[in-house]
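# got a structure for you, letters missing:
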């Protein structure tokens, strides 16, 4: 490294230390002055973190906004594995948490220290758990070691957080890298109240699943009955239609026979009704319909 580069790095490190100190002191004026010097240090981390994670963990929402306005990265992970959102959660400051999310923090970002939801679960912060899930946090997101928010809540004996996660749909079946699920962790750590909570949830889930399966079977049966009724209705309509067509055919045959008879009767001399073939035709058709007469061709 050249002497000028070494000097520049030394200046930047010095200014980063000054910036972080100003952030810790909530000193907006000094922060603005240091940023105004143009040093590219706003997205750099030292052993304490980035300026933004430090502002978040101290609950300084105005400083967070100031840094983001100066192009601080809301999703940058510090050397210690922290993000501004996780830092805000550990600060317990609701305004900083909401601000981080509104500024675009990734609610599912996972560092070696876990996700934001896991951080909230470890603290038993039910309000933040609900907020994160409503903003799209994956409730059963697993770290590389297989830890989920629920497993961490159980490990830390955060019963209210565990209950909230279960209400929001967390799975009791997930296991960590040691092949331990939530019930096993509670049993291993001798947490009787937590164990009872989880067991009750497991029983309730099984009952709900059984009820849902029963309802699905009932719905399927109702659909089968409806389908059978539709088939029967269609068959009845088809049979009625066939009978109607058969009746039409018979009536045409009767009409033809009647026309033939009228024609033959019209050839007879001095037939008293020969001058009224339509009346005779109607009478013959009516009689034929009642089965009251038969005609034999001579």
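Received the coordinates, thanks. Predicted, not measured: the structure shown is a model, and the values here were computed from it. Residues are numbered from 1 along each chain as shown.
# From now on I want contacts and neighbour counts done on CA atoms only, so please keep to that.
OK.
# and residue 104, that's in a strand?
No - assessed with DSSP: H, G, I helix; E, B strand; the rest coil, residue 104 is coil; it does not lie in a strand.
# before we go on, here's another structure to hold up against the first:
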């Protein structure tokens, strides 16, 4: 590190003032590609930033592979430094190689004061990064209710889609942020929006077992039986993941227990394969057909036998699962399994 970079890194004002009187280039980059201004902004040294600016350092930033001073200050929540840089001529919406702006970065890292400074200074609220995500997407993903409200209050688009087709509601639902989901829906977010795979926020929330979010989405009209491109419903994802409470909630709200995907998998087959006994019991009680087969001819009973799950095997047989479909090997495995279980 050069003396100028050391002084800026540690916020040594007197040393910076002294170095300004020398012939050292205050715009020179170190081995990391950082200038003294970038180090000072990154570490929040407002006084050093002001000294450097007053000394004529360049505020333009042309390296897309390194964070700009304003982006670095925003990332670390130094709103006073952000404000100073903007007042001195820094470009508010300067973007890096990922097209992240200072606003999207501040929103992502939860710095409310920096977000407010940037918006007041004219930052584009709906600018999109290289993946099509807006600042509202980032704030929703991180569950920051206050920043979500600030962005919405300043014109953030509720249903702006990323390259995956995800709106801010998707990002909040996937992470289980109930409060943010509520804010977004109250402000007009569509609960049944679909992404590129025809999946909905409910589909992802069910898959991840986000019970509170599932409940809220259903209460706001999300379809319990929406199907993605592979014909998979929220119930199927919940059963596969072993999320008992979510399965119960979906069934109570009209989800079809025997939905079949493109590979002939049903919620019961997934639950049996995963050994989720309570879910299997619940599905049976709600009328699931026991002997449906996947595309390889496997029934729930065969999957339970393969897993050596005696409790589940007995439950399926007692509820009417057909033993006649078993081949000789499966019959032998069933016999041994039940014999061992009884012993």
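Structure received. Everything numeric in this text was worked out from a predicted model, so none of it was measured.
# what range in structure 1 does stretch 236-252 of structure 2 sit on?
Using TM-score structural alignment, the residues of structure 1 aligned to stretch 236-252 of structure 2 are 184-200.
# neighbouring contacts of that stretch?
For stretch 184-200 of structure 1, contacts defined as C-alpha atoms under 8 Å, 6 or more residues apart in numbering pick out 151, 154-155, 157, 159, 163, 172, 182-183.
# For those, which single residue is the most surrounded?
The most crowded member of those is residue 151, carrying 30 neighbours; neighbours defined as other C-alpha atoms under 10 Å.
# Give the equivalent position in structure 2 for that one.
Aligned partner of residue 151 of structure 1 by TM-score structural alignment: residue 203.
# Grab the nearest non-local neighbour of its match.
Distances taken as C-alpha to C-alpha, 6 or more residues apart in numbering place residue 234 nearest to residue 203 of structure 2, at 4.4 Å, with adjacent residues excluded.
# Next, the contact list for the one you found, please.
When contacts are counted by C-alpha under 8 Å, 6+ apart, residue 234 of structure 2 touches 202-204, 206-207, 224-227, 250.
# Return the subset of these lying in helices.
Within the contacts of residue 234 of structure 2, residues falling in helices by DSSP state H are 202-204, 206-207, 250.
# and the two most separated of these?
Greatest spatial distance in these: 204 and 250, 13.3 Å, computed using C-alpha to C-alpha.
# For the helix or strand residue 172 of structure 2 falls within, grab the matching residue range in structure 1.
Taking DSSP states H and E as the definition, one finds residue 172 of structure 2 inside helix 168-174. Across structure 1, the stretch matching helix 168-174 of structure 2 (TM-score structural alignment) is residues 116-122.
# Residue 340 of structure 2: neighbouring residues, count only.
By other C-alpha under 10 Å, neighbour count at residue 340 of structure 2 equals 10.
# Next, the contact list for it, please.
Listed by C-alpha under 8 Å, 6+ apart, the contact set of residue 340 of structure 2 is empty.
# element containing it?
helix 328-342.
# Translate residue 219 of structure 2 into the numbering of structure 1.
By TM-score structural alignment, residue 219 of structure 2 lines up with residue 167 in structure 1.
# in what helix or strand does the aligned partner of residue 131 of structure 1 in structure 2 lie?
Using TM-score structural alignment, the equivalent of residue 131 of structure 1 in structure 2 is residue 183. Here residue 183 of structure 2 sits within helix 178-186, counting by DSSP H and E.
# any idea how far residue 161 of structure 2 lies from residue 284 of structure 2?
39 Å (C-alpha to C-alpha, to the nearest Å).
# out of those two, which sits in the more crowded spot?
Using other C-alpha under 10 Å as the criterion, residue 161 of structure 2 and residue 284 rank with residue 161 on top: 22 against 18.
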